[in-house]
Each structure stands twice: as C-alpha cells, then as structure tokens.
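return atomic coordinates for the entry below.
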Amino acid sequence: MHLTRFRLNAARPGARKLIASPQALHAAVMSSFPDLLPSAADQPRVLWRLDRNGNAELQLYVVSAGRPDLTHLVEQAGWPAAAATGTPGWRTYGYAPFLDRLGKGDIWNFRLTANPVHSVRVRDGQPTKRTAHVTTRHQIDWLLGRQEIGGFRIQEKPQDRRHTEHGDLHQLVVRDQRSLEFRKTGSKAPVTIKTVTYDGRLEVTDSDALRKILTEGLGKAKAYGCGLMTLAPLAT
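Below you'll find the predicted structure:
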C-alpha cells in the first residue's frame, strides 16, 4: 500500500478545474495508474481526498495498492518548472509499515472527509431514498455510529470542556461542509453530493478493522473524494 501527497497550484486554470469537479479529479487520480482498467470491477480501491487548508494550500492525498505517477497532474495543476529541476511535485510513502504498527489502545489525531447519508422513506409503500445528513448533530452521530465496525473510539472531552446541552462531548470538529454538483459522463441528470470534513482524536480498539477503513474507506461516494481517513501523531 502507498500513501501519496500532492500539492495543487491554485493559481493554475487546470487546478481550478479539478477543484471544481470531483468527477474530473477522480478521472485525473485514476489516470495515475496505468495498470488499472476503468471498466474492471475487481480492481483495487483507490481512495483520495482534497484538503483545503487555505486559499493557496490545497493538498491531494491518495491511498492505493499501486504506486502512482502524477506527472500529468504536475503539468496540469502543479509546478512543472520546479519538477524540471528534479523535484517530482509529489511524494509517495510506503503505507504498509505504518499500518502494521497500529495497535489497540493507540491514540491518534485523524481527519476524514465523508458523505454522511441515511435512508428515508417519504411515503408508505415507496422505496427508501438516500438522503444527506444536513445538521452537525446528525453528521456527528453518523460517525459515532460507525466506531465499532471501524475499529476506533472517538475520544471524549475532559469534563470541564464539555457542553452537554449541545451534545458536545467528543474531541471532534465538523468543518468544511460542501454541496458538490456535477454530471457523470454521458448523463444529463446532475449528481449532488454533500461532504463534510471531520477533525478529531481517536483510540484504536481493533487494529485490523481500522486498517480496513484506512485502506478501503468509510461511507459512500468514495470515487468522489469521500471515505479517506488519515492519522497523525498527537502534538508533543
């Protein structure tokens, strides 16, 4: 497994096009793997996430079984001149050693961009419809409901920092809520996806289950930048 980080140059038109369209960015990411066939149903899952840390700080993260070649992304949305001097424009790390070291009881900061949805039935007798959670409380509950199957437990705040009247019990922040609308190739009907980014702190309760989440994703819309959770050490 590999973890790759690529910084987009927000000043370039090609980067702005990719930022505006999860469909275009998905295609660009998949084009980084020459051995993957777009029509193959059993190919390894490729996860990606676009972090917006500021107007000029846009980081693309990719988790994949194969090692990607992002040369085309550098030319379209990076810094080609810098790449020509020997800086490739992206960094790829072996992910397996980190995953193998995960152990029960470990505590990590985490980030996850997800598509929190639930199924509702508008009228009796009609099929259920997938609907996005729109309130912060429901979005938090969506993630809390996936702790056991995901092999993690989100840490609670110390007693003196809790706001129980608002349900604010966990070391978890929901931010960067976005509604993305685009059209799939060959389709006239628009696709709308609501995404949110979670920042928080978790404890590993089942390392095998968490490794599965880190490499296969959590929730829906994985092809469009959702589902990728990454871990970071606690600040010293």
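
CA atoms for contacts and neighbours, from now on please.
Noted.

what's the next secondary structure element after the longest strand seen in the chain?
Longest strand in the chain, counting residues (DSSP state E): strand 190-204. Remark: after strand 190-204, the chain's next helix or strand is helix 207-216, criterion DSSP states H and E.

hang on, the earlier thing: in the longest strand of the chain, which residues are buried?
Across strand 190-204, burial judged by 16 or more other Cα atoms under 10 Å covers 193, 194, 195, 196, 197, 198, 199, 200, 201, 202, 203, 204.

then stretch 153-173?
For stretch 153-173, by 16+ other Cα under 10 Å, it's 153, 154, 155, 168, 169, 170, 171, 172.

the longest strand of the chain - contacts with which helices or strands?
Contact analysis of strand 190-204 by 3 or more Cα pairs under 8 Å, 6 or more residues apart in numbering; DSSP states H and E lists strand 107-114, strand 152-154, strand 172-183 as its packing neighbours.

show me what counts as buried in the first one.
Buried positions in strand 107-114, judged by neighbour count with 16+ other Cα under 10 Å: 107, 108, 109, 110, 111, 112, 113, 114.

nearest spatial neighbour of the last one, skipping sequence neighbours?
Leaving aside its chain neighbours, residue 114 sits nearest to residue 226 (4.5 Å; criterion: Cα to Cα, 6 or more residues apart in numbering).

Proceed likewise with the subsequent sequence, for comparison:
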Amino acid sequence: MTYLSRIRINPLRAQSRKLLANPRAMRSAVLHGVPGDPISERILWRLDTDNPHRPWLYALTPTKPDWSHLVENAGWPEADGEHVNIADYRPLLAKLDTGHHYAFRLTASPVQNTKTPLKRTAAQIARAETEADKPELERGRPRSLRLGHRTAAMQLTWFLDRTPKWGFRIPATEIEPQIPGIEIDDPSPEVLISGRQRLSFGHPDRNNGTRNSQVTIHTATFEGHLEIVDPQRFTATLLAGIGPSKAYGCGLLTLAPIPAT
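Got it, this is the predicted structure:
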C-alpha cells in the first residue's frame, strides 16, 4: 500500500523554522513518521512554500504514517481546520491510463554528469587531489562529476528531454491567435518553472562523523499539464520519484485534475 500525506506547517514556531531551513532536518522528521525501518523504504517528500505563511509538506510513503510529532512540534495542534490529510494512493494509480491529462507539480534537482566541469566544488577538488596522490597503479578510472544545472533554460531542457522515459509528455500550449488568420508555428510546451532555489546545508562527513561537509543542491519547481503515454512507466515514476536528491525533498510528482475552462 502507498499513502500520500499533506501536513500543514506553522512557520512561526522554532522547530518549524529549523525544518524549513534545513532539508536534512526535514528528512529526519519525515522518516520519524513512518513505522518500521524507513531507511529501507522509498519515501518521497516535498515542501511547498509558495505562501510563506502557509507552507505545506507532502510525503509519499509505502506504509501508513503517523504525523503526530510534526503537528505537535511544527504544526497547529490546537487550531481549527484540517492540518493533516492522509490518502490511500491506490485509487489514483488504478485509474491511470494512456491519454489521461493532469495538472502536475514537481520539485526536482536537474543535473548533468561530466568529466570536465568548468568549475568544481571544494569537495570535488579535494577528491581529485586525493586520487592524484595515490600511486598510479592504485588510481581508479576518472569518474564523471554530478553538477547541478543553474540556469532556468538548462533546467527546463533537462526536464523536457526526459519526459518520455518517465511515461508522459508535455502538450503544446493551446493559445488562441490574437489576430484572425495568424497561426502560431511553434507553440510552447505547457510547463513553467514556478520557483528555483539554491539549498546549502551541512552533512556529516562519511569519513569523519565529527566533521560536517557542505551539501549544495540547485532545485527547480515545475508546474504545468501532462499527458500519460505509458501508464506502467508513469506509475513507476510516481512511486520511485524523479531525478537525484530525493532524500532532500526532490522527486515527488503530484497530480491534480485539469481545471475546467
């Protein structure tokens, strides 16, 4: 079974400010809401902060979660209204079919792999120097480096180039011509980047648990209209997530009905 949760976060509380500022802290809070061994399960989450006064946390979990700790420490435990919603994901998955259209939202970490980066991070420079200090026979083959796309144009290209393998496509925008008889030769795909962030936070060094290394992620939030072309592949995409940095709030694709016009 799979569940999609939505939790309302109170941004004025001290614990909330810590979670909102640090994806690693938020990941820990999400994992604590899942019974059993959450590390071995595929858990996706996303923080929507379009309205900074009303942020929402979304989480997709293979087992039914309990968000009492988040509501108590970072939510609105005594306020009126619905602050947590947990929905069975199976009814949505069961009705996905070729040709179905949905509005969507996704926060992802668009990246490229290259062996010749124009500008390496401090960690990548240190790794290269360590490798260079080894005897020649002990050196491994040169590895590609993962770098985040930093411009909106490259982030959008990364997304559009990969939609076929994710089981969907982005339809062209349907625009009525402003002047009769004028046709639009190349309508744009119906997707936009509604937000971009550079996230930087500390993470325990794998080789030295007492020292933190710096993690930097460039994210983009995509919103628009999609059409399913391969239901089986699309279902796998929803459950597995899209792109890297899933532990830090990237990869969760959520769907909504297309608003009636």
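
what's the closest of the buried residues of stretch 153-173 of the first structure to residue 26 of the first structure?
Closest approach between these and residue 26 of the first structure, by Cα to Cα: residue 172, at 27.7 Å.

which one in the second structure is aligned with the closest one?
The alignment partner of residue 172 of the first structure in the second structure, by TM-score structural alignment, is residue 191.

ok, now how distant is the nearest residue to its match once chain neighbours are set aside from residue 249 of the second structure?
Spatially, and ignoring its direct neighbours in sequence, residue 191 of the second structure is nearest to residue 224 (4.1 Å; Cα to Cα, 6+ apart). Residue 224 of the second structure is 19 Å from residue 249 of the second structure, where distance means Cα to Cα, to the nearest Å.

just tell me the aligned range of stretch 228-239 of the second structure in the first structure.
Counting by TM-score structural alignment, stretch 228-239 of the second structure lines up with residues 204-215 of the first structure.

tell me how far the closest residue to residue 10 of the second structure other than its chain neighbours lies from residue 195 of the second structure.
Distances taken as Cα to Cα, 6+ apart place residue 75 nearest to residue 10 of the second structure, at 4.7 Å, with adjacent residues excluded. Using Cα to Cα, residue 75 of the second structure is found at 24 Å from residue 195 of the second structure.

ranges for the helices of the first structure?
In the first structure, the helices defined using DSSP state H lie at 13-20, 22-30, 71-77, 80-84, 96-101, 136-144, 147-150, 207-216.

in TSV, list those along with distance to residue 37 of the first structure and mean neighbour count.
Listed next are these as TSV, based on distance: least, Cα to Cα, whole Å; neighbours: other Cα atoms under 10 Å:
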stretch	distance to residue 37 of the first structure	mean neighbour count
helix 13-20	21	16
helix 22-30	9	19
helix 71-77	18	19
helix 80-84	27	13
helix 96-101	24	12
helix 136-144	32	16
helix 147-150	29	17
helix 207-216	18	20
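
looking at the ones you listed, which is closest to residue 118 of the first structure?
Residue 118 of the first structure lies closest to helix 136-144 among these, at 8.5 Å (Cα to Cα).

how much does the closest one stray from the second structure?
Taken against the second structure, helix 136-144 of the first structure registers an average deviation of 1.0 Å after superposition, with mean Cα distance after the TM-score superposition for the first structure.

which bit of the second structure covers that helix?
Here helix 136-144 of the first structure aligns to the second structure at residues 152-160, judged by TM-score structural alignment.

now that stretch: how far from the chain's centre is it?
In terms of Cα atoms, centre = their mean, to the nearest Å, the centre of stretch 152-160 of the second structure is found 15 Å from the chain centre.

contacts for it?
Stretch 152-160 of the second structure has contacts (Cα atoms under 8 Å, 6 or more residues apart in numbering) with 110, 111, 149, 170, 192, 193, 196, 220.

try 7 Å this time
For stretch 152-160 of the second structure, the external contacting residues (Cα atoms under 7 Å, 6 or more residues apart in numbering) are 110, 149.

also stretch 33-43 of the second structure?
31, 60, 61, 62, 63, 65, 66, 67, 240.

ok, and the most crowded of those residues?
Neighbours here mean other Cα atoms under 10 Å. Within the contacts of stretch 33-43 of the second structure, the largest count is held by residue 60, at 29 neighbours.

thought it was touching residue 30?
No. With contacts counted by Cα atoms under 7 Å, residue 60 of the second structure stays clear of residue 30, the gap being 9.9 Å.

list the contacts of residue 88 of the first structure.
Counting by Cα under 7 Å, 6+ apart, residue 88 of the first structure makes contact with nothing.

now it: how far from residue 5 of the first structure?
According to Cα to Cα, residue 88 of the first structure and residue 5 of the first structure sit 11 Å apart.

repeat that for residue 120 of the first structure.
37 Å.

with residue 12 of the first structure instead?
For residue 12 of the first structure, the distance to residue 5 of the first structure equals 18 Å [Cα to Cα].

looking at these two, which is more packed in?
Under the criterion of other Cα under 10 Å, the comparison of residue 12 of the first structure against residue 5 puts residue 5 first, with 18 against 13.

I'd like to know how far the closest residue to the more buried one other than its chain neighbours sits from residue 27 of the first structure.
Closest residue to residue 5 of the first structure apart from its sequence neighbours, by Cα to Cα, 6+ apart: residue 61 at 4.7 Å. According to Cα to Cα, residue 61 of the first structure and residue 27 of the first structure sit 15 Å apart.

what does residue 76 of the first structure give?
13 Å.

burial measure for the aligned residue in the first structure for residue 143 of the second structure, as a count.
By TM-score structural alignment, residue 143 of the second structure lines up with residue 127 in the first structure. Applying other Cα under 10 Å, we find 11 residues neighbouring residue 127 of the first structure.
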